[in-house]
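# Structure here, sequence nowhere to be found:
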């Protein structure tokens, strides 16, 4: 692997790279998996070059960091024509070293203490299909609209989400994708009526009437709302397998770190499904 993929191919423009993007991605994967520092990655690179007697100069830890920042890390879910049920939710990841008191007192001087990770999860396989990474100030509902656009290539049947997404624009975006929004109305929810006082034909009105008549527990049981817990499971794996904290300082690098974590989780999930299918 090292001898074939470490040395970068010649490019026509700019200063030629000595180390390939593929190997930088491999080093970054090691950093995320084992919490290595960039100086340790520099040492690993030097060891590989020495072990294979490669005619290439190693790059410094600061160059590795800059190269990681420019990597294109995208979530590439498995393509399928099956009807999918999607669970959507968000969670927060802490940034190392940001005390809550200091952040509140000196809010203009220090970066945000959290970033939000918004996930769309296939409730059948547990695969993370889409991710949006934002600051803590962004609302969940605003990111659902972006995620639904990215989910257009998939054949979506249902979308599970919690009460934070109980907004007209969220429901319209889900319906526009040809899916049924399974979002519990708020406790003080009211029926939506037309100009002449007639009830509007909508999933939300149907949900409100159902809950008024039989209760929220019956609504959740009948519609299989418990499937939304798959998004909670994905978030738990994201935090427990790695950490609830991020080591990166800049927002760009924090996004790269989260994307690499999710890539690794999806790969491990694919292995788990393959093993389960062969048993």
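Arrived safely, thanks for sending. Treat the numbers as computed from the prediction; the structure is a model and nothing was measured. Numbering: from 1, shown residues only.
# okay, CA-based contacts and neighbour counts for the rest of this
Noted.
# Run a quick neighbour tally on residue 201.
11 (other C-alpha atoms under 10 Å).
# Give the helix, strand or coil label for it.
Counting by DSSP: H, G, I helix; E, B strand; the rest coil, the backbone at residue 201 sits in coil.
# cool, residue 93 as well?
Secondary structure assignment for residue 93 (three-state DSSP): strand.
# Test my guess that it contacts residue 133.
No. Using C-alpha atoms under 8 Å, residue 93 makes no contact with residue 133, being 10.2 Å away.
# Identify the contacts common to those two.
115, 116, 117 (C-alpha atoms under 8 Å, 6 or more residues apart in numbering).
# Can you lay out these as JSON lines showing distance to residue 201 and secondary structure?
Formatted as JSON lines, these follow (distance: C-alpha to C-alpha, whole Å; DSSP: H, G, I helix; E, B strand; the rest coil):
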{"residue": "115", "distance to residue 201": "38", "secondary structure": "strand"}
{"residue": "116", "distance to residue 201": "34", "secondary structure": "strand"}
{"residue": "117", "distance to residue 201": "33", "secondary structure": "strand"}
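# Relative to residue 85, which of these is nearest.
residue 117 (19.7 Å; C-alpha to C-alpha).
# Can you tell me how far that closest one is from residue 90?
For residue 117, the distance to residue 90 (C-alpha to C-alpha, to the nearest Å) stands at 5 Å.
# Over to residue 261?
For residue 261, the distance to residue 90 - C-alpha to C-alpha - is 15 Å.
# Likewise for residue 235?
8 Å.
# repeat for residue 224
20 Å.
# Settle it for me: which of these two has more neighbours?
Neighbours were counted for residue 224 and for residue 90 using other C-alpha under 10 Å; residue 90 has more, 21 against 12.
# The host helix or strand of that one: which residues count as buried?
With secondary structure defined by DSSP states H and E, residue 90 is part of strand 83-95. Neighbour-count burial for strand 83-95 flags 84, 85, 86, 87, 88, 89, 90, 91, 92, 93, 94, 95 (criterion: 16 or more other C-alpha atoms under 10 Å).
# Take those residues and write them to TSV, including distance to residue 164.
Formatted as TSV, the buried residues of strand 83-95 follow (distance: C-alpha to C-alpha, whole Å):
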residue	distance to residue 164
84	22
85	19
86	16
87	13
88	11
89	9
90	10
91	12
92	15
93	19
94	21
95	24
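# also this one, for the comparison:
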């Protein structure tokens, strides 16, 4: 992604090639992602059920805690299982360990997913104290809600008839997803920046996004959250200088006009935007490009749970790469 430029203007840039310096460590981390180690802490067992169940006349209070529901859906997402199979898988884990707890019924898992109050992805790097965020890159992609698969379309010559949701992510320089959001497919990218920034607790030094986020409101939202942030958003090629535009947008425009787009990308670290694209690629490869839930209320929490799973895998290890000359 970084440093694209049309060949018609004299730029012939070969595809960049990278090598990995920590293959042994990274290979071990990939193996660990696939391990099935059944270990449950005493704290998790104690918190599996609701401790204080108050009967106030409004119905039966919840039996299972939010921790139990989220944990079950994390396992469901990783193994790409339907709800009934998820219940059977988790119960088999508990029975093999002789634990005094059970998986919630599949109907409970479905209903409670919509009611979970998940604000941000779990296992973020800022869950640890004194961690600064150097930069944030955001992007979005489509996740298939439902529809026929490719073989069915080819065989019967029918249209896809797909329905999509949009996954928006904000990723830091350590590849942790700091914020995630599921919206309708027609939601404009720049309209959800505020909601993403609300999930990020710490200020950051750099905000990187593509031209779809070139909006006055986006500049204001970023600076309201992190007043000292460097906003790196490329203006369109047909942009013109206008005093009514945001000051930072005009600075970006003048730098590109005076030194060229390639120079601007290098000096302003626009290539860091690739981290958000990489996070989206990892989400689709590891967790799939489809939503398991049907209703938007459940899909929103499913997206946050998926982002938390990727953060946990990131904590197990990532490759240290270098550019080959």
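Everything's here; your move. As the structure is a computational prediction, the values presented were derived from the model and not from experiment.
# what's the TM between chain one and chain two?
The TM-score (TM-score structural alignment, normalised by the length of the first structure) is 0.81; 259 aligned residues with a C-alpha RMSD of 2.8 Å.
# Tell me how far the counterpart of residue 107 of the second structure in the first structure lies from residue 171 of the first structure.
In the first structure, residue 107 of the second structure lines up with residue 62, judged by TM-score structural alignment. Distance of residue 62 of the first structure to residue 171 of the first structure, computed by C-alpha to C-alpha: 46 Å.
# Which one of these two is surrounded by more residues?
Taking other C-alpha under 10 Å, residue 62 of the first structure and residue 171 do not tie; residue 171 has more neighbours (23 against 12).
# Let me see the contact set for that one.
Residue 171 of the first structure makes contact with residue 181, according to C-alpha under 8 Å, 6+ apart.
# Check the one 10 residues further on too.
Residue 181 of the first structure makes contact with 158, 159, 160, 161, 171, 174, 175, 203, according to C-alpha under 8 Å, 6+ apart.
# Translate the last one into the numbering of the second structure.
Under the alignment defined by TM-score structural alignment, residue 203 of the first structure is paired with residue 248 of the second structure.
# For that match, grab the count of nearby residues.
If you count neighbours by other C-alpha under 10 Å, residue 248 of the second structure ends up with 15.
# got a list of what it touches?
219, 231.
# do you know how far it is from residue 213 of the second structure?
If you go by C-alpha to C-alpha, the gap between residue 248 of the second structure and residue 213 of the second structure works out to 13 Å.
# swap in residue 294 of the second structure?
Per C-alpha to C-alpha, residue 294 of the second structure is found 29 Å from residue 213 of the second structure.
# Show me which of the two is the more surrounded one.
Each of residue 294 of the second structure and residue 213 has its neighbours counted (other C-alpha under 10 Å); residue 213 has more, 21 against 10.
# Apart from its neighbours in sequence, what residue is nearest the more buried one?
residue 190 (5.0 Å; C-alpha to C-alpha, 6 or more residues apart in numbering).
# Quickly find the element holding the aligned residue in the first structure for that neighbour.
Correspondence of residue 190 of the second structure to the first structure, assessed by TM-score structural alignment: residue 141. Per DSSP H and E: residue 141 of the first structure is located in helix 140-150.
# So which residues lie in contact with the following helix or strand past that helix, not counting its own?
Per DSSP H and E, the first helix or strand lying C-terminal to helix 140-150 of the first structure is strand 155-160. For strand 155-160 of the first structure, the external contacting residues (C-alpha under 8 Å, 6+ apart) are 81-88, 174, 177-183, 225, 227-228.
# what do you get if the cut-off is 7 Å, keeping everything else the same?
If you take C-alpha atoms under 7 Å, 6 or more residues apart in numbering as the criterion, strand 155-160 of the first structure is touched by 81-88, 178-183, 225, 228.
# mean deviation of it from the second structure?
Its aligned residues in the second structure lie a mean 1.2 Å from strand 155-160 of the first structure after superposition (mean C-alpha distance after the TM-score superposition for the first structure).
# Give the aligned range of that strand in the second structure.
So strand 155-160 of the first structure is aligned with residues 203-208, judged by TM-score structural alignment.
# Okay, buried residues for the matching stretch please.
203, 204, 206, 207, 208.
# again, but for stretch 310-319 of the second structure
Buried residues in stretch 310-319 of the second structure, counted by 16+ other C-alpha under 10 Å: 310, 311, 312, 313, 314, 316, 317, 318, 319.
# ok, now stretch 44-62 of the second structure?
Of the residues in stretch 44-62 of the second structure, those buried (16+ other C-alpha under 10 Å) are 48, 49, 50.
# end-to-end on that stretch?
Terminal residues of stretch 44-62 of the second structure are spaced 17 Å apart (C-alpha to C-alpha).
# And the contacts of that stretch?
Contacts of stretch 44-62 of the second structure (C-alpha under 7 Å, 6+ apart): 63, 64, 65, 67, 68.
# would you say residue 178 of the second structure is within a strand?
Yes. Assessed with three-state DSSP, residue 178 of the second structure lies in a strand.
# Please tell me how far it sits from residue 90 of the second structure.
Applying C-alpha to C-alpha, the value for residue 178 of the second structure to residue 90 of the second structure is 28 Å.
# of these two, who's got more company?
Applying other C-alpha under 10 Å to residue 178 of the second structure and residue 90 shows that residue 178 carries more neighbours, namely 29 against 19.
# Quick check, the more buried one in contact with residue 126.
No. Residue 178 of the second structure lies out of contact with residue 126 (C-alpha atoms under 7 Å); the separation is 8.1 Å.
# Please work out which residues outside the longest helix seen in the second structure touch it.
As assigned by DSSP state H, the longest helix anywhere in the second structure is helix 296-316. Outside helix 296-316 of the second structure, the residues that touch it by C-alpha under 7 Å, 6+ apart are 29, 33, 74, 77, 113-114, 118, 120-124, 176-177, 180-182, 291, 293.
# quick one: that helix to the first structure mean distance?
For helix 296-316 of the second structure, the mean deviation from the first structure after alignment is 1.3 Å (mean C-alpha distance after the TM-score superposition for the first structure).
# now that helix: which residue numbers in the first structure?
Aligned using TM-score structural alignment, helix 296-316 of the second structure spans residues 251-271 in the first structure.
# circling back to that earlier point, which members of the contacts of strand 155-160 of the first structure are the farthest-apart pair?
Within the contacts of strand 155-160 of the first structure, two members stand farthest from each other by C-alpha to C-alpha: 81 and 183, at 24.5 Å.
# Give me the distance between the residue lying closest to residue 67 of the first structure once chain neighbours are set aside and residue 38 of the first structure.
Spatial nearest neighbour of residue 67 of the first structure, excluding adjacent residues (C-alpha to C-alpha, 6+ apart): residue 24 at 7.1 Å. Noted for residue 24 of the first structure: a distance of 11 Å to residue 38 of the first structure, by C-alpha to C-alpha.
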